[in-house]
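Student: Sequence unavailable; structure follows:
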């Protein structure tokens, strides 16, 4: 069945903190080859409100039902922006998924620390991932060259964004899928499983680092394709 026959041909990809949309290139190439219309959000990472607004602008440009995908911090963004009328389903890629009224920071409470994921916060409140621990903490399965490019092209995030609560979690109303990297050194596995299970997500596991949105683009694309084929049947 083609995407047109199924009715969902639009996909919007939302990157996380410390990254930009270029890491989605493999997913973009894979999905456009299958006939999808793929758009990539460039988050300013200045606040949750700003990132949601950036995502909403892209959603407003879609010409029909859309699968909204978020990696890492992008999960918090799609949890809010996913309430947009165009969104038919959500895909969380080793991503945060707060509940209504919760903020990002709360997701870490009660779970194991991730000592290789080190954020250096400047006096202005913006954080970069530490240069020396970047590869092991964020992109251990990437090549040295790719990990270095990700490290050196970081976009810092305003750390105050992690304290902003979600108003209404879109996963309460939209069918949801999740891809979880089993070798993720940025988020505790129990935390990722807790959030995805609470959201009622259909979970796919893949051996990968936190950078699975780039290093496992084939698996991520397959899950997005599954979401596009099945979102209407799973509307809550």
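Tutor: Perfect, thanks for sending it. What you are looking at is a predicted structure, and each value in this text was computed from that prediction instead of being measured.
Student: from here on, contacts and neighbour counts on C-alpha atoms
Tutor: Fine.
Student: Can you show me the helices along the protein?
Tutor: With DSSP state H, the ranges of helices along the chain come out as 3-6, 25-33, 48-60, 73-81, 134-138, 144-152, 189-198, 212-215, 217-230.
Student: mind listing what's buried in the last one?
Tutor: Residues of helix 217-230 classed as buried: 217, 218, 219, 220, 221, 223, 224, 225, 227, 228, 229, 230 (neighbour count, 16 or more other CA atoms under 10 Å).
Student: by contact count, what packs against that helix?
Tutor: Judged by 3 or more CA pairs under 8 Å, 6 or more residues apart in numbering; DSSP states H and E, helix 217-230 is in contact with helix 3-6, helix 25-33, strand 66-71, strand 87-93, strand 176-181.
Student: how far away is the closest residue to residue 190 other than its chain neighbours from residue 192?
Tutor: Among residues not flanking residue 190 along the chain, residue 111 sits closest, at 7.0 Å (CA to CA, 6 or more residues apart in numbering). For residue 111, the distance to residue 192 equals 10 Å [CA to CA, to the nearest Å].
Student: quick one, which of those two is more surrounded?
Tutor: More crowded of residue 111 and residue 192, by other CA atoms under 10 Å: residue 192, with 27 against 14.
Student: Show the contacting residues for the more buried one.
Tutor: Applying CA atoms under 8 Å, 6 or more residues apart in numbering, we find residue 192 in contact with 94, 95, 96, 180.
Student: one more structure, for comparison:
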């Protein structure tokens, strides 16, 4: 083999190593659950689930939106664990955006029957997620991050144009006013577990996401062998496409969704 061919082969091997990761084990169907715990992500609060919660309640599920402190992974995990401790049976754990980190870490709780990731991070145990995401194009929202005293907020332009793209403008402005300040340090936090290896997992890809690259979302969904739906919306699809997100959560809870047109795939 010539030196050029050797170098080409080595380069191809390196690229394969970057984008290939061990898939989750084959997953069984989720048990029927009556509870849902919802974890919001960075630059948000529990109200970001306000469009989804009534749909879950109408289907007979007990929904709890955790007020994620966004001060550290340990603090966020503790808040999620407190919410899970109050549930009285099988529970679907749902995370949006950075909240998926908490889902991966805390989802090993025996009460958790299934995991749902909504345009979310889904790190493996002790994975450098910053390095992983760096292998995909950076979302334009990054340019609008403002840091003060170790905490971050999004500028109004970045929030409305990139973070909440596709959300009705009046609603987007309300969400901007409600955004939670987020510790800059949480983005580098590493989990000690990856519950998606052993729990039935579901993933909603936001096809117009300008915060997390949609191809990264697809990579994560495929890696965890998740039941996946692609939704033609921006990062806040639980606001702009609440019915489709709710249907995915209902499926994870083992609830039949009559007439659902949401296309699922493994």
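Tutor: Sure thing, it's come through. Bear in mind the structure is a predicted one, so any value in this text is a computation, not a measurement.
Student: TM-score of the superposition?
Tutor: For this chain pair, the superposition-based TM-score is 0.91 by TM-score structural alignment, normalised by the length of the first structure; 225 aligned residues with a CA RMSD of 1.4 Å.
Student: before we move on, back to that, which of the contacts of residue 192 of the first structure show up in the second structure as well?
Tutor: Counting by both residues aligned by TM-score structural alignment, their matches' CA atoms under 8 Å, the second structure reproduces these contacts from the contacts of residue 192 of the first structure: 94, 95, 96, 180.
Student: The second structure: which residue goes with the last one?
Tutor: Using TM-score structural alignment as the criterion, residue 180 of the first structure maps onto residue 205 of the second structure.
Student: Skip the chain neighbours and tell me the closest residue to its match.
Tutor: In space, not counting the residues next to it along the chain, residue 205 of the second structure is nearest to residue 230; the distance is 4.7 Å by CA to CA, 6+ apart.
Student: so how far is residue 122 of the second structure from the corresponding residue of the second structure for residue 26 of the first structure?
Tutor: Under the alignment defined by TM-score structural alignment, residue 26 of the first structure is paired with residue 51 of the second structure. Here the distance between residue 51 of the second structure and residue 122 of the second structure works out to 23 Å (CA to CA).
Student: more crowded one of these two?
Tutor: Between residue 51 of the second structure and residue 122, counted using other CA under 10 Å, the more crowded position is residue 122 (32 against 17).
Student: OK, contacts around the most centrally placed residue in the first structure?
Tutor: Closest to where the C-alpha atoms of the first structure average out (CA atoms, centre = their mean) is residue 71, at 1.7 Å. When the contact criterion is CA under 8 Å, 6+ apart, the partners of residue 71 of the first structure are 14, 15, 16, 92, 93, 94, 95, 96, 213.
Student: And the fourth one, what's its match in the second structure?
Tutor: When the two structures are superposed using TM-score structural alignment, residue 92 of the first structure falls opposite residue 117 in the second structure.
Student: which residues touch the nearest residue to residue 184 of the second structure once chain neighbours are set aside?
Tutor: For residue 184 of the second structure, the nearest residue in space outside its immediate sequence neighbours is residue 151; the separation is 5.3 Å by CA to CA, 6+ apart. Residues touching residue 151 of the second structure, when contacts are defined by CA under 8 Å, 6+ apart, comprise 181, 182, 183, 184.
Student: Show residues contacting stretch 125-132 of the second structure.
Tutor: The set of residues that contact stretch 125-132 of the second structure without belonging to it, under CA under 8 Å, 6+ apart, is 105, 123, 187, 188, 190, 191, 192, 193, 194.
Student: Dump these into TSV; add neighbour count as well.
Tutor: TSV is the format used below for those (neighbours: other CA atoms under 10 Å):
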residue	neighbour count
105	24
123	27
187	17
188	14
190	18
191	23
192	14
193	20
194	24
